[in-house]
Every structure is written in C-alpha cells, then in structure tokens.
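Peer 1: Dropping a prediction and its sequence here:
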Amino acid sequence: MYAERASRLAGAVVWTNTPTGAGGRAVLPDGCMDLLWSEGRLLVAGPDTRPYAPEGPDRSWAGVRFFPGTAPALLGVPAHELRDRRVALADLWPAARVRRLCDRIEAATDPATALEDVALDAAARVAAPDPLLRRLVERLDEGRPVSETAAELGIAARTLHRRSLNAFGYGPKTLARILRLQRALTLARSGVTYAETAVRAGYADQAHLAREVRELAGMPLGELLGAG
C-alpha cells in the first residue's frame, strides 16, 4: 500500500510503500530524485528516463521525493551521474556518516519521519535551491516551449542544457516530455477521455500521447492505468 504526504522540506514529498501481495509496479519517470530507506539500507534513486521495475521480493520502503532539480545540491553529485540508477548513499557520502544515519533511522519509531529529518539536515548544509531551476520546472509544467522558456528566463540554450544535466539528469526537452507525461496521467486517472487528455496535456493528438506513453512508460496507456 502506497501513501504520501507533503514534507517539511519545501516541495518534497514523504512516502511509504508496503507490500500488498500484488507484486511491485514499475516506477515511472517524474523528473524527481528520491532518498530511499529499506531493510536497513539508504539508497538514492536517480532521475529516470524509462520505467524502473523493482527487482527481488516485495519489501517495505520509505522515501523522500525531492522537488525536481533540488536533490543534486543536497547529495553533492550531478544528477546526470545517477540517471536511471539506484545507488547506495554510502557511495556518495562517507561510509561512517551513512552508518550513523542508518542506526538513527533503524531506531526510530517512524522511519519515514527519520528519513525526512536526514533530508532536512542535508538541506541545512547547502545553499537554498536555485530559483531559476524552479521557474524552469514551473514554466515547462505549464506546457511552455523550451525555447520560449529559455528566452523568458534570460539564459542561452546551451547554458540551460548544461545546467539541466546537472540538476535534472537530462536536458530541458526530456524534462518537458516527462512533466507532460505526468500531466497526462493525472488527467487520465481522473476520468478524462484519452482524446481530451491529449489536448489538455499538450500533445498533438491521441496518437502522439499513445506513442509518448509507450516510450516513457513502456506500455500502452490503458494497460498502465489498469496496472495502477
């Protein structure tokens, strides 16, 4: 069973997922990175460009999903180095520090809240998130073209691409596609017809929506919603 709540860390979400016996479902690209806790281990989920299928038996998870573009500064690693990867936090931070954090979470009554505290502590050690990156995410999530957004933000296309690689793990066009996919899924899950979903999410037509869902989610939209 999956549950989530808004985090005390601005823009982040704290979530838990416990086995239901129905098998794990694929994790879809969403523009975010996550700090994960499961069975005594701290992991980092990098930015996905394709569906991620959890391996092994079902297990309980807790996670903090960071607002797009904010995790690399907290973790001290460019996002593109973690693209489509799950890595141990001990590969990014000193092992002794990670062991102390694991002991702290293991002893907590609520591991999800303890994990959130780890994220808050990390955020307190670094500068505030770059407001330009947040504006970029907001504009693209509104369906604005990348070129128009770059001009509005007063940043050259090449510079925007480089900064996007570091912050999101891929360029702004890929980020725009992933955010558009998430808009479409939200609409379709609310009962909006596929044709209307395509128009409102910013696709050329329903066939364009179908191609993008198959490419980014790995299955047809109807199958994806049935699996959710």
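Peer 2: Received it, and whenever you're ready, just let me know what you need.

Peer 1: From now on I want contacts and neighbour counts done on CA atoms only, so please keep to that.
Peer 2: Fine.

Peer 1: The residue lying closest to Val199 once chain neighbours are set aside: neighbour count?
Peer 2: In space, Val199 comes closest to Asp205 once its chain neighbours are excluded; the distance is 6.4 Å by CA to CA, 6 or more residues apart in numbering. By other CA atoms under 10 Å, 16 other residues sit near Asp205.

Peer 1: Now do Asp205 against Glu223, distance only.
Peer 2: Asp205 sits 19 Å away from Glu223, taking CA to CA, to the nearest Å as the criterion.

Peer 1: Surely Ser147 touches Ala157?
Peer 2: Yes: counting by CA atoms under 8 Å, Ala157 is a contact partner of Ser147 at 7.3 Å.

Peer 1: list the contacts for the spatially closest residue to Ala6 that is not a sequence neighbour?
Peer 2: Excluding the flanking residues, the one nearest Ala6 by CA to CA, 6+ apart is Val13, at 4.7 Å. By CA atoms under 8 Å, 6 or more residues apart in numbering, the contact set of Val13 is 4-7, 64-66.

Peer 1: take the one below as the second:
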Amino acid sequence: MYAERPALLDGAVLWTRTAVAGPAERRSVLPDGCMDLIWADGHLLVAGPDTRAYVPAEFAARYAGVRFAPGDAPRFFGVPAHELRDRRVPLGALWDGARARRLGERITDAPDPAAALEELVLRRAGDVRAPDPQLRAVVARLAAGRTVADTAEEVGLGVRRLHRRSLDAFGYGPKTLARVLRLQRALALVRAGVPYAEAALRSGCADQAHLARETRALAGTTLGAYALSAGVSANSDTPLPSGSRTTA
C-alpha cells in the first residue's frame, strides 16, 4: 500500500509504502526529475534521478521516503546529482557510514518512522544552503513547456551554462529534464481520462505517436498498459471501476 502527502520541507513529498508479496504488485518508479531519501526497515538509501522506469527489488516490508523537489537534493546530500543518476546507494556511501547507521536506527526506533525521517530532513535542510531560485525557475519554465533556449534566456543563463548546472542539480541536461516533465504532464492527463491524442498535444508532444514513443523510452511501457495500470479505460475519458490495481 502506498500513500503520500506534502512534506513540511518546501516542495518535497513524504511517502510511505508497505510491501506486498508477489512481483506483480510492484510499482515501477517513473522518471520525474526528483531524488529521494528512503528509509527501508532500518536502512537509509538515496535514490538518484532516473532516466528510465525503475522496478524496485523488495528487501524490506516497510518504506518511508522524502522526495525532494527537482534540483533540491544535491545540496542536502552534498553530491552532484549526475553522480547518482539511475542509481540507488546507501546513505553511508555519501555520508559517514557510522552516522548514517545511527540515523537509520533512530528512525527505526521512532513510533512513526515517516515522521522521524521528515524531522531528519528538516534538521539537515536548516544546515545547508537554501534552494537556488534560479534552478527552481528553470524547472517551472520547463514544466510549463518552455523550450530550453527560451528557459536559458529567461532565467539569465546561457544554454551551455544551463546544461552544466542542470547536470549537477538534476542529474541530466535540460533537454532530458524537459522530456521527463513533459511525459509527467501527459501521463497526468491520461490518468484524468483525457484521450491520448489530446493528452499528447496538450502536454507539448507533436502527436499521439510522439507520446507513445516517449512513454516507451522513459516509462518502459505502452500508453494502453499505463492507462490500465492507472485505472483508466484505454483511450477513454471513463475511469475503470474502483479497486483496479494501479501500477506505474
């Protein structure tokens, strides 16, 4: 079972998940430009930015995580995002191992591990520099469908400098980030029951075929399979009955 809510940290999401036996119940994690700090039954892990769908390999029964807003996590972990691209690593590989182990044990012993994880993130965030408003402006413009060239000009960065800063902040260049955010826009429309062709155009794809290619490339699935897993009738504006299993 999966649940999430806005975290107390600006722009972040706090989520929890209880593992369900059987590989058919696993949810693929789709690229979203974000990084996570994850507590998994006593272990603290860092999930780097993804460029493709990631299928978790279950090793714990309970999970809690904080998903940082795009570009915010590198200052928290002290590591450029591109070093963690498409990776899951123990927090102890980035911080002092003994310290990471103690933090994991403290969260495990707490009455509410998710709340304890959120408290850890808030304390740490107070000790590092604030989010870069220029990078947040980059995300906002790309998420709204602006081109990379227009974004670079509007935020006062050259295209090359924007690319370098994007590698450190997001794990990949602005063109890849724009593709990821466009796919997220399109799939949100699909989940809302918008027909594929309309979802493609409204999200900024050239046509439905373009959206289908991007879904295969980034999400590792077809539009029809994604719609069914999300509980939406294929290419329809009619949601499937409640109780349909939702997987990414």
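Peer 2: Right, received. Where do you want to start? These numbers come from a predicted model, not from an experiment.

Peer 1: Quick check: the helix or strand harbouring Arg158 of structure 1 compared with structure 2, mean distance?
Peer 2: Secondary structure from DSSP states H and E places Arg158 of structure 1 in helix 157-168. After superposition onto structure 2, helix 157-168 of structure 1 sits on average 0.4 Å from its aligned residues (mean CA distance after the TM-score superposition for structure 1).

Peer 1: Tell me which other helices or strands that helix touches.
Peer 2: Using 3 or more CA pairs under 8 Å, 6 or more residues apart in numbering; DSSP states H and E, the elements in contact with helix 157-168 of structure 1 are helix 71-75, helix 146-153, helix 172-189.

Peer 1: export those to a markdown table and tack on mean neighbour count?
Peer 2: Shown next, in a markdown table, are those (neighbours: other CA atoms under 10 Å):
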| stretch | mean neighbour count |
| --- | --- |
| helix 71-75 | 21 |
| helix 146-153 | 16 |
| helix 172-189 | 21 |
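
Peer 1: Quick one: closest of those to His161 of structure 1.
Peer 2: Nearest to His161 of structure 1 among those is helix 172-189 (6.3 Å), distances taken as CA to CA.

Peer 1: Structure 2: matching residues for that closest one?
Peer 2: Aligning helix 172-189 of structure 1 against structure 2 (TM-score structural alignment) gives residues 174-191.

Peer 1: which residues of structure 1 fall in helices?
Peer 2: Under the criterion DSSP state H, helices of structure 1 are mapped to 71-75, 95-107, 111-124, 131-141, 146-153, 157-168, 172-189, 194-201, 206-217, 221-227.

Peer 1: against structure 2, where does the shortest one fall?
Peer 2: Under the alignment (TM-score structural alignment), helix 71-75 of structure 1 falls on residues 73-77 in structure 2.

Peer 1: Superposed on structure 1, what's the mean shift for the matching stretch?
Peer 2: Mean for stretch 73-77 of structure 2 is 0.3 Å (mean CA distance after the TM-score superposition for structure 1).

Peer 1: Mind listing residues that contact that stretch?
Peer 2: Contacts for stretch 73-77 of structure 2 (CA under 8 Å, 6+ apart): 34-36, 80-81, 94-95, 124-125, 128-129, 131, 168-169.

Peer 1: switch to 10 Å and redo it
Peer 2: 12, 34-37, 46, 48-49, 67-68, 79-84, 91, 94-95, 121, 124-132, 168-171 (CA atoms under 10 Å, 6 or more residues apart in numbering).

Peer 1: Just the ones of these in strands?
Peer 2: 36-37, 46, 67 (DSSP state E).

Peer 1: Which members of these define the maximum pairwise distance?
Peer 2: Taking CA to CA, no two of those sit farther apart than Val46 and Arg67, at 10.0 Å.

Peer 1: Now do the shared contacts for those two.
Peer 2: With contacts defined as CA under 10 Å, 6+ apart, the residues adjacent to both Val46 of structure 2 and Arg67 are 35-38, 73.

Peer 1: will you turn the residues you listed into TSV that also has distance to Ala178 of structure 2?
Peer 2: Converted to TSV, those look like this (distance: CA to CA, whole Å):
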residue	distance to Ala178 of structure 2
Met35	16
Asp36	20
Leu37	23
Ile38	25
Ala73	18
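
Peer 1: which among the residues you listed gets closest to Arg106 of structure 2?
Peer 2: Looking across the shared contacts of Val46 and Arg67 of structure 2 and measuring by CA to CA, the closest to Arg106 of structure 2 is Ile38, at 13.9 Å.

Peer 1: quick one, what contacts that closest one?
Peer 2: Per CA under 10 Å, 6+ apart, neighbours of Ile38 of structure 2: 14-16, 44-47, 63-67, 88, 90-91, 104, 114, 117.

Peer 1: Which residue of structure 1 is paired with it in the alignment?
Peer 2: In structure 1, Ile38 of structure 2 lands on Leu36 (TM-score structural alignment).

Peer 1: what's near enough to touch the residue of structure 2 most remote from its centre?
Peer 2: Among the C-alpha atoms of structure 2, the one farthest from their average position, using CA atoms, centre = their mean, is that of Ala98, at 27.7 Å. Counting by CA under 10 Å, 6+ apart, Ala98 of structure 2 touches 92, 104.

Peer 1: again, only using 8 Å
Peer 2: Contacts for Ala98 of structure 2 (CA under 8 Å, 6+ apart) come out as Gly92.

Peer 1: And it, what's its match in structure 1?
Peer 2: Aligned partner of Ala98 of structure 2 by TM-score structural alignment: Ala96.

Peer 1: What separation do you get for the residue nearest to Val199 of structure 1 and Ala53 of structure 1?
Peer 2: 29 Å.

Peer 1: What does Arg129 of structure 2 correspond to in structure 1?
Peer 2: Match for Arg129 of structure 2 (TM-score structural alignment): Ala127.

Peer 1: number of nearby residues for its match?
Peer 2: Neighbourhood size, Ala127 of structure 1 [other CA under 10 Å]: 9.

Peer 1: got it, and Ala199 of structure 2?
Peer 2: Count around Ala199 of structure 2 with other CA under 10 Å applied: 25.

Peer 1: hang on, it packs against Arg191?
Peer 2: No: using CA under 8 Å, Ala199 of structure 2 is not in contact with Arg191; the gap is 9.9 Å.
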